[in-house]
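Asker: all I have is the shape, not the residue letters:
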């Protein structure tokens, strides 16, 4: 299939003249107003942006990009072979007062004149931003996309078309380079992402402005786009023009080409990672993925990172992750990090045991170790915690020294076991009982550390929340034999340092 130029300048060409695209393909141009429309059709086929008979909801602010997109898709829908239906959606952010209302009226009028179904919504973005303590830009995006997805669901639209174009792509790539990114970040904006499609991502801003002019469309203008307060505006208005003038006049095309190459390589790496997935993953579910240490370490570093990104993505945490977090998870696979864990963004946890690493999500950190018998006369070792529990007969009238040891009734020390905390655990306090959870909250033990605390029990009854509190019924009886239990850590854990 013939490639579409990454950045197109729409203008009449003399008969027989051809234009060279940014990727090396050639495109013939006929009538200038129809060029962008036919290129969008070809671009949509190349990237499979929509299926036959698709209902497409076009996000339209009234600005040049979105009104051109709406006009183009409306024109495409009126061609007999296209078999698509188009509707428009406009969200009033209530940021610019009368100007915002004027934009809404403009879109509604355009749709009436072109017989396009139009759906509108509005929301107080400044109030939402203040309530959720986020920026105006983030609040506007969240509210707008919530409206778009809800509207698409209500009308049965399979696609939501948004008007990102080639200059947006170039700005995004440059911004990510400046902030720091990997190859997947360089891929930047994709033509299709789930239900979101970007039919004019290949076209330059100038091409779109020319299209509007030749069609007689006078778009709305958001004057805030000319203010150099936002980072993207400063890039567009100052940095990119300077780089074009002093270093590369074709900077936009070069950045778009970089994004295209990065996207192809990222897709290939992801494909290879999916092939490796079945070898390295030894268990998975909605809230947990278990990865074999041996199989993972046999992968190339690039594949390791790709597998981790796939795992985090499946658990719903990728939006909050940086390369630093992926590196931290990767280090857990090294032998010297057995028994360690990470509390990660988005409510995710990573924990390392002897043969595997577990990634999970939930309110509390996953258990790093499993229940085991407690040696009633000797030493029980828990390597995952770097802990030895010594159990030995106590001398008559012996007293404990600090919270790292207790005395228990030897006669009642039957079938002793040591285990992590369980939901609903209770221990004896006076004539009643208390939940272990409340005790840990009262002692201000961090949530992510609570599964590290050993629970010692006898015949299913909790004797000691080790290092924190002994059950009242577990104390030795005067004149009867007692046992001394003592904790010996390789390195004292943080929760025991207070």
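Answerer: Sure, I can see it. None of these values were measured; they are calculated from a predicted model.

Asker: use CA for all of it now, contacts and neighbours both
Answerer: Will do.

Asker: the strands in the stretch 201-350 of the chain, which residues?
Answerer: 281-284, 288-292, 341-344, 348-352 (DSSP state E, counting those that start in this stretch).

Asker: which of those strands is buried the deepest?
Answerer: Using mean count of other Cα atoms under 10 Å, the stretch among the strands of the stretch 201-350 of the chain with the largest mean neighbour count is strand 348-352, at a mean of 24.

Asker: give me the angle between that one and strand 288-292.
Answerer: 30 degrees (axes from the mean of the first three to the mean of the last three Cα atoms, to 10 degrees).

Asker: which other helices and strands does strand 348-352 contact?
Answerer: On a contact count with 3 or more Cα pairs under 8 Å, 6 or more residues apart in numbering; DSSP states H and E, strand 348-352 meets helix 323-332, strand 341-344, strand 356-361.

Asker: out of those, the one nearest residue 219 is which?
Answerer: helix 323-332 (40.4 Å; Cα to Cα).

Asker: the closest one to strand 356-361, inter-axis angle?
Answerer: 140 degrees.

Asker: which elements pack onto helix 323-332?
Answerer: Using 3+ Cα pairs under 8 Å, 6+ apart: helix 323-332 touches helix 301-314, strand 341-344, strand 348-352.

Asker: centre of the chain versus the longest one, how much separation?
Answerer: In other words, helix 301-314. Mean-position distance between helix 301-314 and its chain equals 13 Å (Cα atoms, centre = their mean, to the nearest Å).

Asker: any idea of the angle it forms with strand 348-352?
Answerer: If you take the same axes, to 10 degrees, helix 301-314 sits at 130 degrees to strand 348-352.

Asker: here comes the other one, which I'd like you to weigh against the first:
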């Protein structure tokens, strides 16, 4: 039976051989100074010439300066003992907190994002094409548990991959000690009479991974002795299934039209897909224009439920922050609103049917029966039978409306009501084949105006009241 020293060394040696990692090329090593990364560095130092190891330590500035100074000094000393140079990558004070606020993913997520960004940049600068990290069997177990109870996709349940290609950096990310437990790695370091640094935040349960590590993992291991091996097998199967689903999704997306400003697909086509593929298809659609931001599963579920459950031919809109899905009968358009470029256009298949439509940006449009509501001179009443091919849309620069006092440009009308230009696109207009029927400016302090040809006595009968309002609470931000 091999000693711990031999077992860890042999696992790393076998990993490099199995994955054809060239030991004559320089390799990057992500080094935190903890027991896991020190064990990885120790093993690699036995397998590589020292000048081929490019060791990188990322400084996040999330702990007291005194602790960080001591840690950096110890890391330099350990690297000196192994004959390698330590490269310190300083993120700068406050950078993680700032990134957390902008990315809305928490301190852990922001630190991880900036850490890998710094590592990738340094590898690119140094001409390194392979980066080793010290993820181990405990990390794989913890990641699976987190993702499982966060409702992650099948592909995400693969968790920590043995090997991953970062195309944009021409870099391969490898995990040589993924088959070793944290305990094995710690004992490996002890056998070499070396001291690792302890991150004080590792003992704080404020971070989710630490809570799992200190409370859940020990309970699992006490009941299931073969948990590490089972998790390795499960994540491998999840990965294989995820790759299969990805290939099926890629084939499905041939029916989707991707363009620079929006993505268009058929609602009936979407609902004909296997339920197992719908979330994945929606995620690919949503992330196409929004790769920089985290896509929450709750938003994907809202989209899916709306597409599956909504009935009727009239158009509708679902939005969350700057993301919007607009549906006109069977045609679905998904896009991300940029600045003041907010636009909408909904066909009214049944302009006489009482309904409330969500236009986005908290703007609601209501159609009510004239006979069921008391007369209000500020609201517009008209004969819906006079409408031919009615649509409800945002204002366009060339729009004109024929009022009793003459024809006027809609944008000029809105300016006369002192409605700011950046709000013009959120003012609904009702149009049909004859032109602009009505302008609904009351929601921004103006007046709702009706084209003269739709006013009594030209209108045969008044059937409906049309109005627009702003919802008095913010739309959900994912």
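Answerer: Yes, it's here. Predicted model, so just to flag it, every value in this text is computed and none were measured.

Asker: now the TM-score, please.
Answerer: Comparison of the two superposed chains (TM-score structural alignment, normalised by the length of structure 2) gives a TM-score of 0.71, and 427 aligned residues with a Cα RMSD of 4.7 Å.

Asker: export the helices and strands packed on strand 348-352 of structure 1 to JSON lines and tack on distance to residue 115 of structure 1?
Answerer: Output for these, formatted as JSON lines (distance: least, Cα to Cα, whole Å):
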{"stretch": "helix 323-332", "distance to residue 115 of structure 1": "48"}
{"stretch": "strand 341-344", "distance to residue 115 of structure 1": "50"}
{"stretch": "strand 356-361", "distance to residue 115 of structure 1": "48"}
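
Asker: okay, those, which one's buried deepest?
Answerer: Note that of those, strand 356-361 is the most buried (mean count of other Cα under 10 Å), with a mean of 24.

Asker: which elements pack onto the helix or strand following that one?
Answerer: Next helix or strand after strand 356-361 of structure 1 toward the C-terminus (DSSP states H and E): strand 372-373. Strand 372-373 of structure 1 is packed against strand 416-419, with contacts defined by 3+ Cα pairs under 8 Å, 6+ apart.

Asker: next secondary structure after the strand it packs on?
Answerer: Heading C-terminal from strand 416-419 of structure 1 (DSSP H and E), you reach strand 426-429.

Asker: and of the helices and strands packed on strand 348-352 of structure 1, who's closest to residue 19 of structure 1?
Answerer: Here helix 323-332 is closest among these (Cα to Cα), at 40.2 Å.

Asker: mean per-residue distance, the closest one versus structure 2.
Answerer: On superposition with structure 2, the mean distance recorded for helix 323-332 of structure 1 (mean Cα distance after the TM-score superposition for structure 1) is 2.6 Å.

Asker: ok, and what's touching that helix?
Answerer: The contact list for helix 323-332 of structure 1 (Cα atoms under 8 Å, 6 or more residues apart in numbering) reads 181-182, 304-305, 308-309, 337-338, 340-342, 344, 350-352, 357.

Asker: can you tell me how far residue 76 of structure 2 is from residue 302 of structure 2?
Answerer: As judged by Cα to Cα, to the nearest Å, residue 76 of structure 2 and residue 302 of structure 2 stand 50 Å apart.

Asker: can you map out the helices along the stretch 1-150 of structure 1?
Answerer: Using DSSP state H, counting those that start in this stretch, the helices of the stretch 1-150 of structure 1 run over residues 32-47, 64-77, 98-113, 125-132, 136-155.

Asker: which positions within the first one qualify as buried?
Answerer: Yep, that's helix 32-47 of structure 1 we're talking about. Neighbour-count burial for helix 32-47 of structure 1 flags 32, 33, 35, 36, 37, 38, 39, 40, 41, 42, 43, 44 (criterion: 16 or more other Cα atoms under 10 Å).

Asker: mind putting those into JSON lines with distance to residue 132 of structure 1?
Answerer: Below are these laid out as JSON lines (distance: Cα to Cα, whole Å):
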{"residue": "32", "distance to residue 132 of structure 1": "47"}
{"residue": "33", "distance to residue 132 of structure 1": "44"}
{"residue": "35", "distance to residue 132 of structure 1": "44"}
{"residue": "36", "distance to residue 132 of structure 1": "41"}
{"residue": "37", "distance to residue 132 of structure 1": "41"}
{"residue": "38", "distance to residue 132 of structure 1": "43"}
{"residue": "39", "distance to residue 132 of structure 1": "41"}
{"residue": "40", "distance to residue 132 of structure 1": "38"}
{"residue": "41", "distance to residue 132 of structure 1": "40"}
{"residue": "42", "distance to residue 132 of structure 1": "42"}
{"residue": "43", "distance to residue 132 of structure 1": "39"}
{"residue": "44", "distance to residue 132 of structure 1": "37"}
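
Asker: for residue 257 of structure 1, which of the helices of the stretch 1-150 of structure 1 is the nearest?
Answerer: Across those, closest to residue 257 of structure 1 is helix 32-47 (Cα to Cα), at 15.6 Å.
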